[in-house]
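only geometry, no sequence info:
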């Protein structure tokens, strides 16, 4: 059984693919900021960052914690959260106390359930139907104030989509999507069915869906909506029933789940006299130099915040237009990914060896060795995994590169619903492996 380190929280005011739910023998052990996970490279803390929004002070505080208590790097997750690795076994109390002071722990009982992704460019480029930041603030407050919501799994996910369809495509348990007519759509899991509701009531509807999920999941072992007996459909039906019974307006419809695309990398033109810069972190990792380059830019020339994306990228809003191009060059100079043609674009991996005992290979090193100079347009994302758990893999269509016990890798294409296409190739030759990955990513093949 995986060892856990219990961190004592500071005094505070009142305020993967999971295994089959039917056969779970223990509670949700998803790590957090107060419950640390013991890995081969030390303890791991996962800091929830609702909507991926960090103030500059919070971002700099996390860098300091990583340097003083961990391995010096920050790791972004596929939910726009931050992980600290290489932590000492006795650092839990100090870690919790400092994160509380930084405003990253508004409720110790809810810190693992504040899982919210949001459209990273919402309110910045004029393309969304509405700015979802008010939804984000309201939903986080509702979740932290709900005793029932504290019982959610650390894997349960909310998504707030501003209408462009980016995070609606991620398969969250509860999704709110803005409509051009001013209303909102509520989606459960990957259902095509949606409930049209007043936009001002949307955060309340999302919390209702979460609490109804808990009532339906009791005794089933389900941590996600899709794991409920009967799947997500009974949850959707019960949420709609309760919403209507409360006398609130609701209209049912069908809207297919979009394919969705991450924010383009580079300069994102704003509606005023400022732009945003969108960059990627190679394999989702940032050392102190790269992280400081982002925070310095946000403090000196931006809006004073970073937005972490579910695609392991960072958006810096509010950069003066006459400084944007030069600032982007400076970020590229420290190794950040600043364009969609970079060989790092769309490449992800679990931590692999030596950090994870379950991994069969140094997948991050092998992923770096297999890079090609340029990727074709619309190349499929690729995820390298050290074991069958495939931690952090993307949704939708993607290339699965899985380490095997023989020292080789299996390469296959995964389509929506988890269907793997043939042929599946096994290779332990580095050049042949790079060729196989490149061919699988190419949409023309």
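Happy to help now that I have it. Computed from a predicted model, the values in this text were never measured in an experiment.

going forward, measure contacts and count neighbours with C-alpha atoms only.
OK.

How many residues are close by the closest residue to residue 255 other than its chain neighbours?
Leaving aside its sequence neighbours, residue 255 sits nearest to residue 192 (Cα to Cα, 6 or more residues apart in numbering; 5.2 Å). Residue 192: 13 surrounding residues under other Cα atoms under 10 Å.

putting a second one here so we can go through both:
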């Protein structure tokens, strides 16, 4: 059954800010989560000079700045840093890829595909009409991304074969690495053809089948199954080339600008993950040891046993007018007692809830209500 939408999606960007309860919010798309050091520094300085002093990491590997004071100056800075390469397509560049792909394991390196997909999206004028909620996923075969419920995606089955995913499910279509991006772009055009205003492919009546048919490609009888995972890259990760990547948890996805400046100073790429953490890649061993020694006391979490890896939360007060309480402060007070995955919400909407089995802790006028995982 199709879902009917009465208005275009209101996802914010840089050029269209969201008027949050605590002030204007800007969302910066970061395809595949990859930031160069100069871009990390640009975001850090923008957060300090123009925002509330923090970079918020999102569940799509993007970045947000809250309480933006000068939208025009923010736009200028982000364009200069290469973080706003298209004014027409900025909100449709929602691309999530396996963060460790090409460095640690995986069947194929999907980061080159992510860059090609981003370029292809920006080169197609009509694809600027995609809703800002549409999500593209690229999984290198390890299964960390395909369970996130994207709209259009590929999942590596070997080094040169990918399953095409539509609305988070295996369509049965198999393509080569060379055809992966063209097929994803064709599927995006197909979404626009079958949509009557819906924001997500799963909301379109028989949408996945109709888009698959529009591609005109054969399907395999076997279908892969994907489930949500919670295998967050954390700690010391030896790369296939002998260098080191460091996976770090950020408390509730809020990265202080000063800490981001230290990350930029390593002069290594930073990957934002859909678990609101980071991977600092391509380090020599001695440099990785220095990073841990300096940045762990500043707030980066490299410990896989930290309870902070088990909790997530919505914005809460004062950022959201619908929230009944300051959820993040409450999480911080309770995190030491957490022993299972929990998502804390300031109201029944449960914004930001990760997929999969997780205990919901929901604020009500009478206090928090706990909904066990199922």
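Yes, it's here. All values reported here derive from a predicted model rather than from experimental measurement.

With both chains overlaid, what TM-score comes out?
Superposed pair, TM-score by TM-score structural alignment, normalised by the length of the second structure: 0.95. Supporting alignment: 373 aligned residues with a Cα RMSD of 1.7 Å.

Next one: residue 253 of the second structure from residue 11 of the second structure, what distance?
From residue 253 of the second structure across to residue 11 of the second structure, the span is 19 Å (Cα to Cα, to the nearest Å).

The residue nearest to residue 255 of the first structure contacts residue 254, doesn't it?
Yes. Assessed by Cα atoms under 8 Å, residue 192 of the first structure is found in contact with residue 254 at 5.4 Å.

picking up where we left off before, out of residue 253 and residue 11 of the second structure, which sits in the busier spot?
Applying other Cα under 10 Å to residue 253 of the second structure and residue 11 shows that residue 253 carries more neighbours, namely 23 against 15.

so what corresponds to that one in the first structure?
Aligned counterpart of residue 253 of the second structure in the first structure: residue 284 (TM-score structural alignment).

which non-adjacent residue is nearest the most centrally placed residue in the first structure?
With distances taken as Cα atoms, centre = their mean, the first structure has residue 79 as the residue nearest its mean C-alpha position (1.0 Å). Computed as Cα to Cα, 6+ apart, the closest residue to residue 79 of the first structure that is not its neighbour in sequence is residue 310, at 4.5 Å.

For burial, what's the neighbour tally of the equivalent of the one you found over in the second structure?
Under the alignment (TM-score structural alignment), residue 310 of the first structure pairs with residue 274 of the second structure. Residues lying near residue 274 of the second structure (other Cα under 10 Å) number 25.

List the contacts of residue 274 of the second structure.
Listed by Cα atoms under 8 Å, 6 or more residues apart in numbering, the contact set of residue 274 of the second structure reads 58-61, 96.

Report the two of those separated the most.
Farthest-apart pair in the contacts of residue 274 of the second structure is 58 and 96; separation 11.0 Å (Cα to Cα).

neighbour-wise, which of these two wins?
Using other Cα under 10 Å as the criterion, residue 58 of the second structure and residue 96 rank with residue 96 on top: 30 against 22.

I'd assumed residue 33 was in contact with the more buried one.
Yes. Under the criterion of Cα under 8 Å, residue 96 of the second structure makes contact with residue 33 at 6.8 Å.

how about residue 151 of the first structure, what's its match in the second structure?
Using TM-score structural alignment, residue 151 of the first structure sits opposite residue 129 in the second structure.

How many residues are close by that match?
The tally of other residues near residue 129 of the second structure (other Cα under 10 Å) stands at 14.

residues contacting residue 342 of the second structure?
Contact analysis of residue 342 of the second structure by Cα under 8 Å, 6+ apart lists 310-312, 358-361.

what's the counterpart of it in the first structure?
Checking TM-score structural alignment: residue 342 of the second structure goes with residue 382.

which stretches of the stretch 51-200 of the second structure form helices?
Here the stretch 51-200 of the second structure has its helices, by DSSP state H, counting those that start in this stretch, at 71-80, 111-123, 177-194.

Dump those helices to a markdown table, plus mean neighbour count and distance to residue 87 of the second structure.
Compiled in a markdown table, the helices of the stretch 51-200 of the second structure are given as follows (neighbours: other Cα atoms under 10 Å; distance: least, Cα to Cα, whole Å):
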| stretch | mean neighbour count | distance to residue 87 of the second structure |
| --- | --- | --- |
| helix 71-80 | 16 | 9 |
| helix 111-123 | 18 | 10 |
| helix 177-194 | 19 | 19 |
